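# A predicted structure for the sequence below; I have some questions about it.
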Amino acid sequence: MAESLSLPAQRPRHSLGSALCTLIIATLAALLVWRGLNGLLPRELWWQALWSPDLDSPNQVLLHFSFAPRLLVSLMVGAALGLAGTLFQQILRNPLAEPVTLGVAAGANLALSVTTIWAPTLLIHGLEAVTLAGAGLATLALFSFAWGRQLSPLRFILAGMVISLYCNALNALLVLFNHDYLIDLLLWQAGSINQSGWDGVLYLAPRLAVAAALAVLLIRPLAALGLEDQSAASIGVSLRTTRGLGLLIAVALSAFVTSVVGIIGFIGLAAPAIARMTGARTLRQRLLWAPLLGAALLCLVDQCARELSRLVGEVPAGILTAVFSVPLLLWLLARQRSGGIQPHRTSLGQPTAHPWRPILLVAGLLVVLLIPAVFLAKGLHGWQWAEFSELHWRLPRVFGALAAGAMLAMAGLLVQRLTGNPMASPEVLGASSGAALGVLVLFLLVPQPQALMLPAASLGALLTLAALLWFAWRSAFSPERLLLTGVCLTTLMGALSTLLMASGDPRMTALMSWMTGSTYQVDAAAATTAVILAVLLGAAAMLLARPLDLLGLGNGTAAALGLRLSVSHLTILLLAALLTAAATLMVGPLSFVGLIAPHIARHLGVRRALPQLLLSAGAGALIMLLADWLGRNLAYPWPVSAGLLAAFIGCPYFLWLMQRERRG
């Protein structure tokens, strides 16, 4: 039986509710459009400015070449995303699926950045082929590693999240080394619908029309995908062909939109969800009302962004859509039946009878690697041993990386034990993204922010944690709700961080290195603080060994053995978030070490919580120490961020684990 994610059963209603909702949203958007038009020209000049503007009148030129095409593009992009979201959700039987949550938009985004730097001649004939290639590769990666015997919503959402994070990390690295060249592209990729002519309208109109026509032709076979696979096949539907064609249309629409306006989230999720909840129960009804709702929604959001930009400067519509998406995602999660997503409890390899042997092995490797990490480095005359006078700046980086790696590894193990899912990682908590956002805001508001980085990062992480705990409490600390709530908060924090990074402020350029995971700014005081925090928080984690072991048996068994689930979940979650936030201060918001290190412990046969914590901490410290040393020397004299190198290892490893689970 295919696993699906669905909303609670409700009485069938006519789609008049969708029509009424569309009318309300469209009316609000029309009022803002009317206000904008009146602010440009008198009513009697609107028609003239639209069809034959007076080129000597700035306001007529603005209406003809900017306001009008921007309005039409917002309508077409909203309709395209509503249609793409409906197709993704129908094919995957997952109401949380859309181009952003599946990583499709991030793949197209990265392809544009890569092409802009290394093959700009490919853009002469347009962006279509580039964005299609990027979106197609991201989709192939998603389905290669997440598709299994069952349609698992959790697997698809987590795989899409990791692919999106990986593409965004690569994009951040490209911007770091080509900031002046890519800063405008970064702002545009944040989702800007600004237009300077009619090219976007002429580009999108025929493509949207063809995609809509193909979707109409596929209504009957696509509707059968809502059944079980065996039932759909028994009535003559070719599952592979129908899914392939439907995905092709949805991916193409996502790529077309990205090539014109960058990444626009929320609409592909919100429009089908609102259509479904206001009465559009059948696929035919959703294919009609979701694009109309998407067009009205994006038009309303874009007009709000335009009004806001008059007060605070340019605000990309994509940022506002991301801000609106989080409440909707959380509301959807609250309405889903419990058990719609089931986490997996897996066991890799055979347990070892001597768990302390691998711990001693990793500790020995740490000591051996510590010597070259501190003393051996590449310089102007090649590899050479450092003098003691050079250690005052190298030792803080080394010990900062060690502490951060250990804390991330322990946080990853706590998250995986808590959720029962070996593919979870600290990113889903959102704490690292919240800490990064706190630092970015600090640098914009305070002239001398260095002394306040620790309080700002802690405040950002704690505020994010407070939101996470509140939503988790409302769902009784359900592990699957916890994971997806973290995805929501990470999406919001990432969108706000992108807006700040794209602001053009020179202080944001200085933080790009830290955002990608560099240890360059770690000094002796910061390293000492990190080591102390790692020891204290690690000791607290070890005190939770018994609850962690009991949770590995399942919530029901753990409760029967006397474990207070709510208290245990709350304590483990709080400690995991604190570990993640403290490590973020050292190496930025990338934490794929939290995924890799616990799996190393499992592959070495360690099953009990206490030795797993020790072995994971040692493995995480070893990985981050190696990444920091390689980052300082591989491309000398240009440093590569340690967190980014760890991410390059972590994402392929994550996808390999998904493929391993799928084959199993």
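Thanks, I have the structure now.

# From here on, just use CA atoms for contacts and neighbour counts.
Fine.

# can you give me the helices in the stretch 451-600 of the chain?
453-474, 479-501, 506-515, 524-542, 545-551, 555-560, 565-587, 593-603 (DSSP state H, counting those that start in this stretch).

# cool, the stretch 51-200 of the chain as well?
According to DSSP H, counting those that start in this stretch, the stretch 51-200 of the chain carries its helices in the segments 58-62, 68-92, 104-118, 128-146, 153-177, 179-189, 199-217.

# contact partners of the third one?
By Cα atoms under 8 Å, 6 or more residues apart in numbering, the residues outside helix 104-118 that reach it are 99-100, 122-123, 127, 130-139, 160, 163-164, 167-168, 170-171, 174, 182, 185, 189, 251, 254-255, 258-259, 262-263.

# doesn't Leu469 make contact with Ser478?
No: counting by Cα atoms under 8 Å, Ser478 sits too far from Leu469 to count as a contact (11.2 Å).

# quick revisit: any of the contacts of helix 104-118 buried? List them.
When these are checked for burial by 16 or more other Cα atoms under 10 Å, the buried set is 99-100, 127, 130-136, 138-139, 160, 163-164, 167-168, 170-171, 174, 182, 185, 189, 251, 254-255, 258-259, 262-263.

# Tell me which residues touch Phe67, please.
Per Cα under 8 Å, 6+ apart, neighbours of Phe67: Gln195.

# picking up where we left off before, between the helices of the stretch 51-200 of the chain, which gets nearest to His599?
Evaluated over the helices of the stretch 51-200 of the chain, closeness to His599 peaks at helix 153-177, with 16.5 Å, by Cα to Cα.

# let's bring in a second model and compare:
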Amino acid sequence: MPEADSMSQVLFYYSTLPRIAMACLCGAALGLSGALLQRVLRNPIAEPSTLGISAGAQLALGATTIYAPGLLDLSREGVALAGGLAAMLLVLALSWRQGLRPVSVVLAGLVVGLTCGALSATLIQLNGEYLISLFIWGGGSLSQQGWGSVLALAPRLALGILAAALLLRPLTVLGLDDTAARSLGVALHATRLGILLLSVWLAASVVSLVGIIGFVGLAAPAFVRLAGARSPLWSPVMGAALLLLADTLTGTVPILGDDLVPTGAMTALLGGPMLLWMLPRLHALSGPADRGTGSGAGGRRSARPWLLIAALAAVLPLLCWVVLAAGAGDDFRELLPWRWPRLVAALAAGAMLGASGTVLQRLTGNPMASPEVLGISSGAGLGLAVLVLSVAAPGRLEQLGATTLGAALALAVMLLLARRGGFAPERMLLAGVALAATCGAALTVIMSSGNPRAFQLLGWLTGSTYSVEAPDALLAAGFAVIPLLLVAPLAARWLEILPLGETAARGLGIAIAPVRLCLILLAAVLSAAATLIVGPLSFAGLMAPHLARLIGLHRPLPQLAGAVLIGALLMGLSDWLSRSIAFPYQLPVGLFATLIGGPYLMWLLARPPGGRQGR
């Protein structure tokens, strides 16, 4: 009994107390970082997670752990700071031409964060199953085995609070417009840069020690404002209380049996809905949203659209021959049974994503809508995750049913939120990416359960087609052909009329509710089947309709056909390059498509507001 008491005391002193102290310190650091970012950017939903800072720091730490571990011995914090700062600079560059408008900044940050997260997951997968612990750590674990981390973070937080106290006057002045701030003697660029560096440093310090803990920096300043306090120095106090409460609930509320769940994953799971709740508060700050349409009426128009489609169709068999025969030599017959299922599955997934993206862009009147950006693919992934943990060996049809249900629910939530916001494009995108972040956090919670079956989800996250066999490929091709050839052309008239508005659509004999339901189900089934093959973040559903419009295909049926062919070509090319560019190693096809699609989406965000309008 005395030995048991002694062990309990040791655990309390070296594990429980340091964890409590770490929760308070991390919460305070993130609360202060979020308050500073919100002040300097005049953005009520800016914080390290929504601006991609935490994800950039985690990517830098993961890549350094794998490829240059010696740098971590020099300065783990320095590596995290470099990654977070690079992500922050990228976000500012993407939103600079929009004048750092709140919605533009946060949307760019969330896209950068999702892309960095996909790259981190891929690095982990490509370097063995033993690195799953790195993924779980990245979910934000406050577990402690001593006082070292506490003693490392405490002086940094003290310096941060002291610096923030000295910057109170400039912070107050920065809340005014730039002209007023200059007239009061504030050096705008130098002050903003200094405050941004301080914010990124605080966030990077937390990431380097415990991983990503999301949305505390969003919630703490929000609750401080709701309580009536004006000083940002109250945010560290609120952040400490919130994270300590979340950590306590994580340890006491059963979620996945007796398994421990990273606290950061739990805060992200709660923070995504909070971000959705706060979106209406952006109205006064963001200005009028740019109303685009999925019809893409602007730009060049082809006089012979079907000739262009025939040319695209002619390129497809040529690509198939290159993908199947490249590098095979005399081993073509032996390699063919391994290559063609992957190729067929990738082509089918690309075609379905292209069709789904076209339907979504026309249905929502939003030229940047796609299954990946609106969180539909992530919803499909969450449905798959629940099935994998519930059923020992689910078949493909069961997986398709689960992913379809998840995608349909995500799309329904998305459209409900969009309708309340008047279908404003940027609000829709922001809500979609927040929904994707929430589903991603739920996936992290599930993968942290320790269940061996959860690891296969990591391969799915990166869009690996390694395990695709002939029956899977034929099933994917069937699901691509049936809705694309039989259902989608019948919907062409609906897609032509719906962007005109409800009044015009009813006047032309369209039953709005049933038609929208049919289109939602079509988009959900296509998204779910494609997501099952190439993962949640390929961006083919965004790029294919855009590229179809760029070559002059604007009418619904030609654009749909062009997007289907372009999506298939993109994913087929990605499949070939993913196994060739780093030979003998093979990159997941979903990752390779993300490496193309992520920068493409960032380029769209960086364009002037008028450049994104569809008509």
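Happy to help now that I have it. On a predicted model such as this, the values are computed, not experimentally measured, just so you know.

# Superposing both, give me the TM-score.
A TM-score of 0.89 describes the superposed chains when it is computed by TM-score structural alignment, normalised by the length of structure 2; 604 aligned residues with a Cα RMSD of 3.1 Å.

# re the thing from before, format the helices of the stretch 451-600 of structure 1 as JSON lines; extra columns: mean neighbour count.
Below are those laid out as JSON lines (neighbours: other Cα atoms under 10 Å):
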{"stretch": "helix 453-474", "mean neighbour count": "19"}
{"stretch": "helix 479-501", "mean neighbour count": "23"}
{"stretch": "helix 506-515", "mean neighbour count": "19"}
{"stretch": "helix 524-542", "mean neighbour count": "17"}
{"stretch": "helix 545-551", "mean neighbour count": "19"}
{"stretch": "helix 555-560", "mean neighbour count": "14"}
{"stretch": "helix 565-587", "mean neighbour count": "23"}
{"stretch": "helix 593-603", "mean neighbour count": "26"}
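
# Ala403 of structure 1 is nearest to which of the ones you listed?
Distance to Ala403 of structure 1, taken as Cα to Cα, is lowest for helix 524-542 among the helices of the stretch 451-600 of structure 1, at 5.3 Å.

# Quick check: Cys299 of structure 1 touching Gly78?
Yes: in this structure, Cys299 of structure 1 is within contact of Gly78 by Cα under 8 Å, at 7.4 Å.

# Now the aligned residue in structure 2 for Leu482 of structure 1: closest residue in space, sequence neighbours ignored.
Alignment note (TM-score structural alignment): Leu482 of structure 1 maps to Met428 of structure 2. Closest residue to Met428 of structure 2 apart from its sequence neighbours, by Cα to Cα, 6 or more residues apart in numbering: Ala418 at 5.6 Å.

# Who are the contact partners of that neighbour?
Contact partners of Ala418 of structure 2, counting by Cα under 8 Å, 6+ apart, are 424, 427-428.

# Looking at those residues, which is nearest Gly440 of structure 2?
Checking the contacts of Ala418 of structure 2 against Gly440 of structure 2 by Cα to Cα gives Met428 as the nearest, at 18.1 Å.

# longest helix of structure 2?
Criterion DSSP state H: the longest helix present in structure 2 is helix 332-364.

# Let me know the next secondary structure element after it.
helix 376-390 (DSSP states H and E).

# Determine how far that next one lies from the middle of the whole chain.
16 Å (Cα atoms, centre = their mean, to the nearest Å).

# same question, stretch 61-81 of structure 1
27 Å.

# Next: stretch 175-185 of structure 1.
Distance, centroid of stretch 175-185 of structure 1 to centroid of chain: 21 Å (Cα atoms, centre = their mean).

# circling back: can you tell me how far the residue nearest to Met428 of structure 2 is from Ser49 of structure 2?
Relative to Ser49 of structure 2, Ala418 of structure 2 is positioned 23 Å away (Cα to Cα, to the nearest Å).

# Leu107 of structure 2 now?
In terms of Cα to Cα, Leu107 of structure 2 sits 11 Å off from Ser49 of structure 2.

# now Ala476 of structure 2
According to Cα to Cα, Ala476 of structure 2 and Ser49 of structure 2 sit 35 Å apart.

# same question, Val413 of structure 2
Shown here: Val413 of structure 2 relative to Ser49 of structure 2, a distance of 22 Å by Cα to Cα.

# Many thanks, we can stop here.
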